[in-house]
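Trainee: give me a model of this one.
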Amino acid sequence: MQLDRRDFALPLDRPLRTSRGEIAERTGVLVRVADDGNRGLGEASPLPGWTESLADCRAGLDRAARALPEGPDAALAAVDGPAARHGLSLALADLRASEAGLPLYRYLGGDDAVTAVPVNATVGDAPPDETAAAAEAAVADGVDCVKVKVGARAVDADARRLRAVRDAVGPEVSLRADANGAWDRATAERALDAFAEFGVEFVEQPLPTEDLSGLAALRGGPVGVAADESLAAGGVDAVLNADAADALILKPMALGGVDRAREAALRARAAGVTPVVTTTIDAVVARTAAVHLAASLAPVAPCGLATGGRLERDLTADPAPVSDGAVHVPQLPGNGTTGAWSA
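Mentor: The predicted structure follows:
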């Protein structure tokens, strides 16, 4: 068994503004594992603040390559960064699913044939009219769940933005917000109270990652609480044990792989917490794997998988296009993105 890697860099079509700053480019590493002529492909796309650095990711994959002759388990044990582990574990899963003749979602444990997964649209920070226009355009394309980035402005300003969105899309569209840990407890309480008027389903990460008791205290009102960054920082079990969330936002790249993200989703469901699969604006290989993960959990709430359009270009043609508010689930064996290596 052999591991190869190559770097890539993909510009976004426009910077995504969040409370943490702007994301303008996605850089990462393609990971290819070969075994007796068969190949599997994975992606490791580190993101500052979420995973290890790109340099540490490369170093982790080099350690995995040296350990791989001892077997896949030894290679995975040699990787200590979530993005690097995501890339390696996905390459191995793609390889084994292809050998078994199964689409990745069935290999992961999905029981039934699933052809589509509902998605939400993500709208970045912008003035009310721009935010509303972006949400309205997404709904016109068939999306019935919109997530709005908040926290970069005062609560009253974000409330005006959400009011503009609700007025633009009407009462039937689900509305979520994402604060990326921008608030303290008092501000978060005020925000959730203000957002209730607009029928917001939940706010992602209203408090800093470590404040699990604060997240738990926010629960119980009309606006739910979703944990996102807290999962990567403290672990899924810590969030669930603290009763700190109504929903878990599961980013496979930040959790170390689709296998770990699926385990987290199953633990969440057992605890009565809703799993929502999303990406870190990944390239096509990781993004498609996240689609397979969501399909393995079907039926699921709308997931943050409609992110391919954020890239100015991609590594290869997208086998999981989005239309009418849902993402297509590839049915060929494996992940369906091996062409990205030679593109």
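Trainee: from now on I want contacts and neighbour counts done on CA atoms only, so please keep to that.
Mentor: Noted.
Trainee: part of a strand, is residue 13?
Mentor: Yes. The secondary structure assignment for residue 13 places it in a strand, going by DSSP: H, G, I helix; E, B strand; the rest coil.
Trainee: surely it and residue 308 touch.
Mentor: No. Taking C-alpha atoms under 8 Å as the definition, residue 13 is not a contact partner of residue 308, at 10.1 Å.
Trainee: of those two, who's got more company?
Mentor: Counted by other C-alpha atoms under 10 Å, residue 13 and residue 308 do not tie: residue 308 has more neighbours, with 21 against 13.
Trainee: tell me the spacing between that one and residue 55.
Mentor: Here residue 308 is placed at a distance of 25 Å from residue 55 (C-alpha to C-alpha, to the nearest Å).
Trainee: second chain to compare with the first, below:
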Amino acid sequence: MLPPLDDLLATARVLSLPLVTRFRGIETREALVFEGPAGWSEFSPFAEYGDDEAVTWLAAAIEFGWHETPPTRRDSIRVNATVPAVPTDQVAQVLARFAGCRTAKVKVAETGQRLADDVARVREVRRVLGPGGRIRVDANGAWSVDEAEIAIRTLGEFDLEYVEQPCLDLADLAEVRQRVRYLGIPIAADESVRRASDPLEVARTGSADVLVVKVQPLGGIRAVLKLADRTGLPMVVSSALDTSIGLSMGAHLAAALPELDYDCGLGTASLLAQDVTADPLLATGGSIPVRRVTPDPRVLDRFAAPAERRDWWLSRLARCHGLLAASGRLE
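Mentor: Alright, predicted model coming up:
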């Protein structure tokens, strides 16, 4: 059931956490955390998302804080390193933060950069990882169909595990998948799943080989488990630049999936210069444990968001709670 708003506000804390390097165009990550009967949870839709999208993130946060998680099949999750669109001379430093990770996801198609920059970055990742490492690239839907075909053909020499969201439009995604099929490089969908009105459409249209899923944007662990059952496609559980509390939610999802063929994108605590806890979910031996996370009161105080941002988040929380109540989704 939907808890009263006052129950959420009673423990709600809004944080502004610095990042190690600029990522997704931001240098600090804002997040709202609160404690429910089952433990601490996180509500952290990106600031530019409207309430109609953010409300789904709140549904996930309430589920994780107020309900027991589904049974788990594994107690640790292998994770990938995440390499932002950094210059090549920073690649080794970034990868060093992901202890033991055998897989790296490399951001490409960054605004203001060229394909040559992507090639140089991916080449350096391959050099650092060696021939046995796995490399996946993520374009965040920034390429056209022709650009995607050229880029995938060019980057293919580095033995890609898959290419994530080369284009935004589903029809374009399907077209790219057909064009590069001869290369044997799978196409993964992220934004086409988490920001779609119907996440199942990706599977119905044959637009992707792999689904990248994020638990908050998709409404919670149980919602994603239903999606997995209905699509039958392999899944990679990834983060939305969460704190370790949000990563814990993702880890519990990954642990509950029947099959987990790929390393997950849940190692992003390494991108935070400061996490919410003194014991963050950092990769050790390439894995993170499946466990609940409790914030450090000192961090909650030291990295509390300014009053203006705190009020903005609390107002957003109240509006989204009202939308959930009106929808009857959690009754």
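Trainee: TM-score them against each other, please.
Mentor: Taking TM-score structural alignment, normalised by the length of structure 2 as the basis, the two superposed chains have a TM-score of 0.78; 287 aligned residues with a C-alpha RMSD of 2.6 Å.
Trainee: could you pull out the strands for the stretch 51-200 of structure 2?
Mentor: When secondary structure is read from DSSP state E, counting those that start in this stretch, the stretch 51-200 of structure 2 shows strands at 76-78, 81-83, 103-107, 134-138, 160-164, 187-189.
Trainee: nearest to residue 310 of structure 2, of these?
Mentor: Closest approach to residue 310 of structure 2 among the strands of the stretch 51-200 of structure 2 (C-alpha to C-alpha): strand 81-83, 28.9 Å.
Trainee: who touches the closest one?
Mentor: Applying C-alpha atoms under 8 Å, 6 or more residues apart in numbering, the contact partners of strand 81-83 of structure 2 are 91, 94-95, 98, 101-107, 265, 267-268.
Trainee: what's the one helix or strand residue 323 of structure 2 maps to aligned against in structure 1?
Mentor: Taking DSSP states H and E as the criterion, residue 323 of structure 2 maps to helix 307-327. Following TM-score structural alignment, helix 307-327 of structure 2 has no partner segment in structure 1.
Trainee: from the contact counts, what lies against that helix?
Mentor: Where contact means 3 or more C-alpha pairs under 8 Å, 6 or more residues apart in numbering; DSSP states H and E, helix 307-327 of structure 2 is packed against helix 5-9, strand 13-23, helix 51-66.
Trainee: give the buried residues for that helix.
Mentor: Neighbour-count burial for helix 307-327 of structure 2, counted by 16 or more other C-alpha atoms under 10 Å, picks out 310, 313, 314, 316, 317, 319, 320, 321, 323, 324, 325.
Trainee: and the angle for it with strand 13-23?
Mentor: Counting by axes from the mean of the first three to the mean of the last three C-alpha atoms, to 10 degrees, helix 307-327 of structure 2 lies at 110 degrees to strand 13-23.
Trainee: I'd like the strands of the stretch 51-200 of structure 2 laid out as CSV, including mean neighbour count.
Mentor: As requested, the strands of the stretch 51-200 of structure 2 are arranged in CSV below (neighbours: other C-alpha atoms under 10 Å):
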stretch, mean neighbour count
strand 76-78, 22
strand 81-83, 26
strand 103-107, 24
strand 134-138, 23
strand 160-164, 23
strand 187-189, 27
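Trainee: okay if I get those as TSV plus distance to residue 25 of structure 2?
Mentor: Below are the strands of the stretch 51-200 of structure 2 laid out as TSV (distance: least, C-alpha to C-alpha, whole Å):
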stretch	distance to residue 25 of structure 2
strand 76-78	27
strand 81-83	14
strand 103-107	12
strand 134-138	15
strand 160-164	19
strand 187-189	21
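Trainee: among the ones you listed, which is nearest residue 204 of structure 2?
Mentor: Between residue 204 of structure 2 and these, the tightest spacing by C-alpha to C-alpha is seen for strand 187-189, at 12.8 Å.
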